[in-house]
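Chemist: After the sequence you'll find the predicted model.
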Amino acid sequence: MGNNRGFTLIEMMVTIAVLAVVAAIAAPSFVQMIATQQLNQATRLMSVGLNEARGRASAMRATVVVCPNKKADGSEITAKSCVETAISGADGNKYISQNRVVIVSIPNKANVDSTSATKGAVITPTGTLDTSLNDITDSNRIKKFVFCSNGTSKIVSITILGTVSQSQGTC
């Protein structure tokens, strides 16, 4: 017989089986990596949204409201409901028409873990946190937004002076 230049069926099957085992071992870490990236993205977007609201409030010399786009139960928060929940008696349409609402789009795999996030944050015309309108229970007068994904948690905080920070938390 002449020289064969190819793989036998058995060699191909063994190679595919080895690749399948390696892929099965690697798949869970990819799922965790994607969840972590979405959590990081959620906290980054919330931080950017809070800073954007501070900038708008200062530039416009008007109150600005910022909320995540979903509640802890996963239901949607609209711009109008954000304003009307954060500031009772406020006209949501007026805030929307004046571009005084910031809705932060949270990725699907990241969950809003705190019900206080539903009320959003109200930023005063000076760029500070309005503690009279927010449901702030922390003695340091800090508003916290907690995001969870796959048992990992991150917290975005804004202080009364408007300083935004991120930290690790627990779900």
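Modeler: That came through fine. Residues are numbered from 1 along each chain as shown.
Chemist: going forward, measure contacts and count neighbours with C-alpha atoms only.
Modeler: OK.
Chemist: separation between the closest residue to residue 168 other than its chain neighbours and residue 39?
Modeler: Excluding the flanking residues, the one nearest residue 168 by Cα to Cα, 6 or more residues apart in numbering is residue 154, at 4.5 Å. From residue 154 across to residue 39, the span is 7 Å (Cα to Cα, to the nearest Å).
Chemist: Use this one as the comparison:
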Amino acid sequence: MNMTKVSGGCSMRSLAHQRGFTLIELMVVIALVAITATIAVPGFNRMIESNRMTATTNSVIGTLNFARSEAVRRGEPVLVTLAGNGSVQVYVAADLNTLLRETGALPNGVSLSRDPDADTVFRGNGMMQGNQVRRHYDICSNNGVSDARVTVNVGGQTSVNQGAPNC
């Protein structure tokens, strides 16, 4: 469909024949993308840090539950200790050469400590050995995003409190 302009003598083509974007349209889109990225990137970093903390917390809980179930299955004490790189290791208490499980090293920006600073031993009946009523594993983020405390009670059961430790 061709239309003719009455005042200028130029013909205008229909919209079906026009292709591409104008420079102004392109600049508006780039500005909108830049504004959206500026708002989204900090939230994305926070989400990544939160996922690291959740993964570490779940790894500690899983390792403690594994150690308790191994102690019951074997009918003998099982030891849970922290390695120098922050990984959690599970050994047969009578034979420290028998490594049953080891978690990976801690992700960047995450630290793990325990209170009291002593190894956790599960007896063959699944209960925690020693005179401690409970043991705490504090998982801390360098950014303070979502710290967590994993508690093991005398019965060997684990629980999690988000934001509980003083990191």
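Modeler: Alright, I've got the coordinates. Worth saying up front: this structure is predicted, and the values here are computed from it rather than measured.
Chemist: And the TM-score between these chains?
Modeler: The pair, once superposed, lands on a TM-score of 0.74 when counted by TM-score structural alignment, normalised by the length of structure 2; 148 aligned residues with a Cα RMSD of 2.7 Å.
Chemist: hang on, residue 165 of structure 1 packs against residue 157?
Modeler: Yes. Counting by Cα atoms under 8 Å, residue 165 of structure 1 does reach residue 157; the two are 5.3 Å apart.
Chemist: For stretch 73-88 of structure 2, could you pull out the residues that count as buried?
Modeler: Of all the residues in stretch 73-88 of structure 2, those buried under the rule 16 or more other Cα atoms under 10 Å are 76-82, 86-88.
Chemist: what's the burial count for the aligned residue in structure 2 for residue 92 of structure 1?
Modeler: Matched by TM-score structural alignment, residue 92 of structure 1 corresponds to residue 96 in structure 2. Using other Cα atoms under 10 Å, residue 96 of structure 2 has 12 neighbouring residues.
Chemist: Using the three-state scheme, assign residue 96 of structure 2.
Modeler: strand (DSSP: H, G, I helix; E, B strand; the rest coil).
Chemist: And the most centrally placed residue in structure 1, how far from residue 109 of structure 1?
Modeler: Per Cα atoms, centre = their mean, the C-alpha nearest to the average position across structure 1 is that of residue 42, at 2.6 Å. Counting by Cα to Cα, the gap from residue 42 of structure 1 to residue 109 of structure 1 is 9 Å.
Chemist: Now do the top helix by length along structure 1: which elements does it pack against?
Modeler: In structure 1, assigned by DSSP state H, the helix with the most residues is helix 9-60. Packing contacts for helix 9-60 of structure 1, counted by 3 or more Cα pairs under 8 Å, 6 or more residues apart in numbering; DSSP states H and E, involve strand 64-68, strand 101-104, strand 121-123, strand 142-149, strand 152-159, strand 164-170.
Chemist: Would you mind giving these as CSV with distance to residue 80 of structure 1 added?
Modeler: Formatted as CSV, the helices and strands packed on helix 9-60 of structure 1 follow (distance: least, Cα to Cα, whole Å):
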stretch, distance to residue 80 of structure 1
strand 64-68, 10
strand 101-104, 9
strand 121-123, 14
strand 142-149, 20
strand 152-159, 22
strand 164-170, 24
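Chemist: of all the ones you listed, which lies closest to residue 6 of structure 1?
Modeler: strand 142-149 (47.2 Å; Cα to Cα).
Chemist: Give me the distance between the closest one and the centre of its chain.
Modeler: 8 Å (Cα atoms, centre = their mean, to the nearest Å).
Chemist: Then stretch 92-109 of structure 1?
Modeler: So, by Cα atoms, centre = their mean, the centroid of stretch 92-109 of structure 1 is 14 Å from its chain's centroid.
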